[in-house]
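Colleague: I would like the atomic coordinates for the input below:
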Amino acid sequence: MNRIEISTKDFDLTEVQNWLKQGDTPCGATVTFTGLVRDLEEGGLDGLYLEHYPGMTQNALDNIIQQARQRWSLGPVCIHHRIGWLTPGDNIVLVALASPHRAEAFEAAEFLMDYLKRDAPFWKKERINGEEHWVEQKESDRQAAKRWQTED
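Modeller: Predicted coordinates:
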């Protein structure tokens, strides 16, 4: 059971937690990760704008979930990513899942976030002190996803 939501609306963590418990897989753990819009170290972030290609993004997120399911025993999985204008402190992304075991749940959540940051087609524009610029993907995000690659 997969749930992928891309929306300008915020998510309801309690509702998602209840949804995770409805799966057919007997689960002993749920893990949720909520990413927030953080202000810059020097301050001054007015906000950021996220955009995406709807069909492409849905397919990419579904593919990331399928890769996780090939590695770990998972029950329900939810990815909710926000788009549009967001300000510091706003929720930006939720990764939530259920698994029979906590170790698998934590690993799968990390995997999903690492691959989401690398492979999901979202574009971010920051507005800092009234000036806007597009944000490049970070090398640290690409490196984080590499740790999950296995040699065949």
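Colleague: when you work out contacts or count neighbours from here on, use the C-alpha atoms and nothing else.
Modeller: OK.
Colleague: name the SS class of G55, please.
Modeller: Using DSSP: H, G, I helix; E, B strand; the rest coil, the structure places G55 in helix.
Colleague: that one: neighbour count?
Modeller: For G55, the neighbour count with other C-alpha atoms under 10 Å is 8.
Colleague: ok, now V135?
Modeller: 11.
Colleague: check the gap between it and G55 for me.
Modeller: Using C-alpha to C-alpha, to the nearest Å, V135 is found at 22 Å from G55.
Colleague: also P26?
Modeller: In terms of C-alpha to C-alpha, P26 sits 32 Å off from G55.
Colleague: to check against the first, give me the structure of this:
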Amino acid sequence: MTTGEVVHAAVADTPITPEEAHAGVDSPYCGAVVGFSGVVRDHDGGRDVRSLSYSAHPSAGRVIREVAEEIAARHDGIRIWVAHRVGPLAIGDQALVAAVGAAHRGEAFRACSDLVDLVKERVPIWKEQFFTDGSVEWVGAGAEQ
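Modeller: Okay, the predicted model is just below:
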């Protein structure tokens, strides 16, 4: 394999799973598959979270594809699957799922880390958090870590 390949890059309004991401990058070439799951947690900044909702700019689907293609170009021989949810999510739901397949684990880990960092930095998606005390907070694209 001489270039990276993006097998899936999308913004989704339906559930996404690590299993579909791993299956998407499965290949006889890949000796390693590294995955990332960004899961909705029940707290943030010392406050209890009840639920949240993600909103995306209309360009988000194009931008997530561009990010995936940039990472594929940087890391030779990898396969990428990445998706970010939008809409209402409950505690425990998958918000961001990524998988990278590569011949060796080091390249898979590096590429997956680069992919997740760049998605969080560039894709125009905003998170609205609903706290158990009734307050609400918006977190802008690029502000989440």
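Colleague: and the TM-score between them?
Modeller: Scored by TM-score structural alignment, normalised by the length of structure 2, the superposition of the two chains gives a TM-score of 0.83; 138 aligned residues with a C-alpha RMSD of 2.1 Å.
Colleague: distance from the lengthiest helix in structure 2 to structure 1 after superposition?
Modeller: In structure 2, with assignment by DSSP state H, the single longest helix is helix 105-122. By mean C-alpha distance after the TM-score superposition for structure 1, the fitted helix 105-122 of structure 2 averages 0.6 Å away from its aligned residues in structure 1.
Colleague: return the list of helices and strands in contact with that helix.
Modeller: Contacts defined by 3 or more C-alpha pairs under 8 Å, 6 or more residues apart in numbering; DSSP states H and E place helix 105-122 of structure 2 against strand 32-39, helix 60-74, strand 94-102.
Colleague: residues in structure 1 aligned with the first one?
Modeller: What it means is strand 32-39 of structure 2. Mapped onto structure 1 using TM-score structural alignment, strand 32-39 of structure 2 covers residues 29-36.
Colleague: so which bits of that stretch are buried?
Modeller: 29-32 (16 or more other C-alpha atoms under 10 Å).
Colleague: quick check: buried residues in stretch 15-29 of structure 1?
Modeller: Buried, per 16+ other C-alpha under 10 Å, within stretch 15-29 of structure 1: 16-17, 19-21, 23, 27, 29.
Colleague: stretch 13-21 of structure 2 now?
Modeller: Buried residues in stretch 13-21 of structure 2 (16+ other C-alpha under 10 Å): 16, 18, 21.
Colleague: wait, the second one sits on S37?
Modeller: Translated: P18 of structure 2. Yes: assessed by C-alpha atoms under 8 Å, P18 of structure 2 is found in contact with S37 at 6.7 Å.
Colleague: now do the shared contacts for those two.
Modeller: Residues touching both P18 of structure 2 and S37 by C-alpha atoms under 8 Å, 6 or more residues apart in numbering: 97-98.
Colleague: rebuild the helices and strands packed on helix 105-122 of structure 2 as CSV, extending it with distance to K120 of structure 2.
Modeller: Below are these laid out as CSV (distance: least, C-alpha to C-alpha, whole Å):
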stretch, distance to K120 of structure 2
strand 32-39, 11
helix 60-74, 10
strand 94-102, 9
